[in-house]
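**Student:** Pasting the sequence and the predicted coordinates here, then a few questions.
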Amino acid sequence: MSKKKVLIINQNIAEYRIPILNLLSEYYELTFLHTEPKKYGTKLKFKEKVVANINLPFFSFLKVNLHKYCNQFDVVISEANIRYLDRDMLIINPFRNYKWIGWGIGVSASYDKKFDQNNKFDCVRHFIFKKADANIFYSDYPVEKYISAGFSKESLFVANNTTEVFYDESVNYEKNSILFVGTLYKQKKIYELLKAYKEAAETVNDIMPLNIIGGGEEFENIKSWISQNKLEDKVSLLGPIFDQKLLAKYFRSAYACISPGQAGLSVLTSMGYGAPFVTVKDAITGGEIFNIKNGENGILYNNHSELPDIIKNIAERPDLYVEMGLKAREHYVKSRTPEQMAGAIRDAVDYVISK
């Protein structure tokens, strides 16, 4: 039997998505339509098509006869974003012959707005994506909300957002540090972490070092801050690291990964490597924060004034964080691997094909 033809539409192919997409290509004849230059070559086990993107105020659309192109496929999966005018029109088109699946967070979220904070466009979002044949969410948070809005429960799927980790069981690492990983800009509250670490270091003898991995607009300012506060022997600003083995070493050597302002895919990376994730309860997130069970596999605190005490607690009771790290790793292995995410997407595809 020939494979069903599946098209995924997004603005770009995120590198962390490639393992999931490659897994899907084992079951479907997969094509990815995007707007950026090709750059991954033989890493991809699926076809890609690049088209231009046209941006308007609030809306954007692809410079291609999208309906004609989609007619070549059995199923189309696209990012569930109401700003993509051409995709919105095809979703509500009652005469399309191909099945359509929306895929995304399911609620409003961005780098400057809290998760599900802005719901003024919910009625528009629900009107459009109720016309899709199915919807896939990054977490189970939106499911009940969509059912309450009149969506069929059977048409809603959860492919928990995740990323691949490179965990070598044959190698052991000694826990010896605290970690921050991410682009260095103010929204991630990196200075809250630095100030909290400094406060903790002033009262805890031989506090464990803080490793900061990442580059960005605040890199030089952070470097100056570390020098001005005489923390060069405690805080290492390591810059971006792309070597997966080296990243694995830093994650697995960390008692905890702390990100005061954002809880995105680093939550899953940290858990996959056995480091509990520490963040504020209302951190910017795409739903990944819901993986954290406070005090069990990570820490969710109420406000930033609590962070110095958390860092002190890591230094004074490291055994607690080793145990949380083991539970974080267990959570990842049991329910958040790329194979499990790809499996949930397959469930949605098979559902719409069977309709």
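**Tutor:** Thanks, I have the structure now.
**Student:** only C-alpha atoms for contact and neighbour calcs from this point on.
**Tutor:** OK.
**Student:** List the contacts of the nearest residue to Phe46 once chain neighbours are set aside.
**Tutor:** Closest residue in space to Phe46, ignoring its immediate chain neighbours: Leu30 at 5.4 Å, by C-alpha to C-alpha, 6 or more residues apart in numbering. Counting by C-alpha atoms under 8 Å, 6 or more residues apart in numbering, Leu30 touches 5-8, 24, 46-47.
**Student:** Export the residues you listed as a markdown table, with columns for distance to Lys195.
**Tutor:** Formatted as a markdown table, the contacts of Leu30 follow (distance: C-alpha to C-alpha, whole Å):
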| residue | distance to Lys195 |
| --- | --- |
| Lys5 | 53 |
| Val6 | 49 |
| Leu7 | 47 |
| Ile8 | 43 |
| Leu24 | 44 |
| Phe46 | 46 |
| Lys47 | 48 |
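**Student:** List the ones among the residues you listed that fall in helices.
**Tutor:** Per DSSP state H, helices hold the following members of these: Leu24.
**Student:** Narrow the contacts of Leu30 to those in strands?
**Tutor:** 5-8, 47 (DSSP state E).
**Student:** Now, of those, which are buried?
**Tutor:** Listed as buried from the ones in strands among the contacts of Leu30 are 5-8; burial here means 16 or more other C-alpha atoms under 10 Å.
**Student:** I'd guess Lys49 is in a strand, am I close?
**Tutor:** Yes: counting by DSSP: H, G, I helix; E, B strand; the rest coil, Lys49 is part of a strand.
**Student:** Chain neighbours aside, what residue packs nearest to it?
**Tutor:** Spatially, and ignoring its direct neighbours in sequence, Lys49 is nearest to Leu33 (4.8 Å; C-alpha to C-alpha, 6+ apart).
**Student:** and the one you found, what is it in contact with?
**Tutor:** Counting by C-alpha under 8 Å, 6+ apart, Leu33 touches 7-11, 48-51.
**Student:** tell me the secondary structure for it?
**Tutor:** Following three-state DSSP, we place Leu33 in the strand state.
**Student:** Against that first model, consider the following:
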Amino acid sequence: MKKIILIYPGFPHYRNGIIETLLESKNNKYYFVGDKNGYAGIKPYDFKTIEQFKHCPSYRIGPFFFNKGLIRFALKTKADGIIVHSSPYWISIIIASLIFRLKKTRVINWTHGLLDDKKNTYNKLYYYFFKLFFDGLLLYSNQSKNNLVKLGYKETRANVIYNSLDYKNQIKLRNTLSDHGRNEIRGEMFINPENHQLIFIGRLTSQKRLAFLVNVVKLLKDENININLLFVGEGMEKESLIDLSLKLDIADQVHFYGASYDENNNYRLIVSSDICVAPGEIGLTSIHSLVYGVPVISHSDPNNQMPEFEAIKPGINGALFENGNIEDLKEKIKLVINLIENKSATDLKKDCYKIVDEYYNPDYQLKIIEKAFN
């Protein structure tokens, strides 16, 4: 078995699906190096007493990040392959990568790559960073790969690995909520639970453009289309969103559930809804909804999106509206409602599941990683 080491500043808790899949691999032995306390304020994955994890505390000096003990680890450790998560600011990880490459060990950076197609100085610097310091890339999206190839990056050195959540647990939860249970959940939150229900799940921040959602509910109401809107999350925009719903006289159609970190509960809230909508950028929320059979709407501007928006297939498992255009968002909500009403529930769920089951899951990611070191 090959020894493959993953070096991250810290491992986020939502990477549990792929971490546990790598640990169960029958082909390679995977080891993990990083700060057990996580980084950037993100809740860390708990490796508990797993012997395949080494703690290297992270610290910051100005804009640069370091992991204590990582360079010493790189100097004394042998491996068959290395995967890092690095930007030009992670100095210890860059030095460790160079050490392993000097030892003739293949080093791959698992990264966002380039999220937009601008040919500016910033993107060119990142292009040279990826080209000079690593043997290859694992990328979250085809868009990112295309952006790099347009700048001259060798196509065969970049593999699209997509992204994933706690897929195995989510598959177990699928279809465990009955129609009666779904209606009960809606009835606990809304006066008219028979209305179609939109959901936004995530931090309530200004960059998410959540006022768009409250306003679009009002626009639809003016057309005699009554929609319920469920916010799951907390954030600085909550009070202004409550005030806006009162001002527009639609407070009985907007419910603020609060934050939820329990997957069983998130499943029930997502499945109680008809459509997940993110007026700003959408990331793993799209996968979180599609894996449970709920279609997704977000905007269509790839230069201002997160990689996972590629999972949305217009007219099949959701819709994409023109960025910043609330009238178009309204029309796309009506379009997806029409999709829901004219397609069987079973077929719609299958169309949502398909992209996740094929690409956005840890098993697919494991295949890409093991292929990269074959």
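**Tutor:** On my side now, so go ahead. None of the values given here were measured: they were computed from a predicted structure.
**Student:** Quick check: which element contains the residue nearest to Phe46 of structure 1?
**Tutor:** strand 29-34 (DSSP states H and E).
**Student:** mean deviation of that strand from structure 2?
**Tutor:** Once fitted to structure 2, strand 29-34 of structure 1 is off its aligned match by 2.7 Å on average (mean C-alpha distance after the TM-score superposition for structure 1).
**Student:** Next, the angle strand 5-9 makes with that strand.
**Tutor:** 20 degrees (axes from the mean of the first three to the mean of the last three C-alpha atoms, to 10 degrees).
**Student:** Can you tell me how far Thr111 of structure 2 is from Leu320 of structure 2?
**Tutor:** Applying C-alpha to C-alpha, to the nearest Å, the value for Thr111 of structure 2 to Leu320 of structure 2 is 25 Å.
**Student:** ok, the two, which is more surrounded?
**Tutor:** Shown here are Thr111 of structure 2 and Leu320; by other C-alpha atoms under 10 Å, Leu320 has more neighbours (22 against 18).
**Student:** In structure 1, what residue corresponds to the more buried one?
**Tutor:** Applying TM-score structural alignment, one finds that Leu320 of structure 2 aligns to Leu300 in structure 1.
**Student:** so who does that match touch?
**Tutor:** Counting by C-alpha under 8 Å, 6+ apart, Leu300 of structure 1 touches 278-281, 292-294.
**Student:** Same check on Ile345 of structure 1?
**Tutor:** 136, 157, 159.
**Student:** What does the last one correspond to in structure 2?
**Tutor:** Structural alignment (TM-score structural alignment) places Ala159 of structure 1 against Ile161 in structure 2.
**Student:** so what corresponds to Val235 of structure 1 in structure 2?
**Tutor:** The criterion is TM-score structural alignment: under it, Val235 of structure 1 has Val254 as its aligned partner in structure 2.
**Student:** Quick check: nearest residue in space to its match, chain neighbours excluded?
**Tutor:** Nearest residue to Val254 of structure 2, sequence neighbours excluded (C-alpha to C-alpha, 6+ apart): Leu229, at 4.7 Å.
**Student:** Is the one you found in contact with Ile201, as I believe?
**Tutor:** No: in this structure Leu229 of structure 2 lies outside contact range of Ile201 using C-alpha atoms under 8 Å: 11.0 Å.
**Student:** These two: which has the busier surroundings?
**Tutor:** Between Leu229 of structure 2 and Ile201, counted using other C-alpha under 10 Å, the more crowded position is Leu229 (28 against 24).
**Student:** and which of the contacts of Ile345 of structure 1 is nearest Ile20 of structure 1?
**Tutor:** Checking those against Ile20 of structure 1 by C-alpha to C-alpha gives Ala159 as the nearest, at 10.7 Å.
**Student:** Counting neighbours, what do you get for that closest one?
**Tutor:** Close neighbours of Ala159 of structure 1, defined as other C-alpha under 10 Å, add up to 23.
**Student:** Tell me how far it lies from Thr269 of structure 1.
**Tutor:** Applying C-alpha to C-alpha to Ala159 of structure 1 and Thr269 of structure 1 gives a distance of 16 Å.
**Student:** next one: Ser78 of structure 1
**Tutor:** From Ser78 of structure 1 across to Thr269 of structure 1, the span is 25 Å (C-alpha to C-alpha).
**Student:** ditto for Ser224 of structure 1
**Tutor:** To Thr269 of structure 1, Ser224 of structure 1 is 29 Å away according to C-alpha to C-alpha.
**Student:** again, but for Leu24 of structure 1
**Tutor:** Distance, Leu24 of structure 1 to Thr269 of structure 1, using C-alpha to C-alpha: 21 Å.
**Student:** In structure 2, what sits opposite Tyr197 of structure 1 in the alignment?
**Tutor:** So, by TM-score structural alignment, Tyr197 of structure 1 is matched to Val217.
**Student:** Once you drop chain neighbours, what's closest to Glu327 of structure 2?
**Tutor:** Val216 (7.9 Å).
**Student:** looking at this, that neighbour is in a helix?
**Tutor:** Yes: according to three-state DSSP, Val216 of structure 2 belongs to a helix.
**Student:** hang on, Glu330 of structure 1 in a helix?
**Tutor:** Yes: secondary structure of Glu330 of structure 1 (three-state DSSP): part of a helix.
**Student:** how much space between the aligned residue in structure 2 for it and Val271 of structure 2?
**Tutor:** Here Glu330 of structure 1 is matched to Lys354 in structure 2, going by TM-score structural alignment. Remark: distance between Lys354 of structure 2 and Val271 of structure 2 (C-alpha to C-alpha) = 17 Å.
**Student:** neighbour-wise, which of these two wins?
**Tutor:** Each of Lys354 of structure 2 and Val271 has its neighbours counted (other C-alpha under 10 Å); Val271 has more, 24 against 16.
**Student:** Skipping its backbone neighbours, what lies nearest the counterpart of the more buried one in structure 1 in space?
**Tutor:** Using TM-score structural alignment as the criterion, Val271 of structure 2 maps onto Arg252 of structure 1. Using C-alpha to C-alpha, 6+ apart and skipping the chain neighbours, the partner closest in space to Arg252 of structure 1 is Tyr273 (5.5 Å).
**Student:** What's that neighbour aligned with over in structure 2?
**Tutor:** Residue pairing (TM-score structural alignment): Tyr273 of structure 1 is matched to Tyr292 of structure 2.
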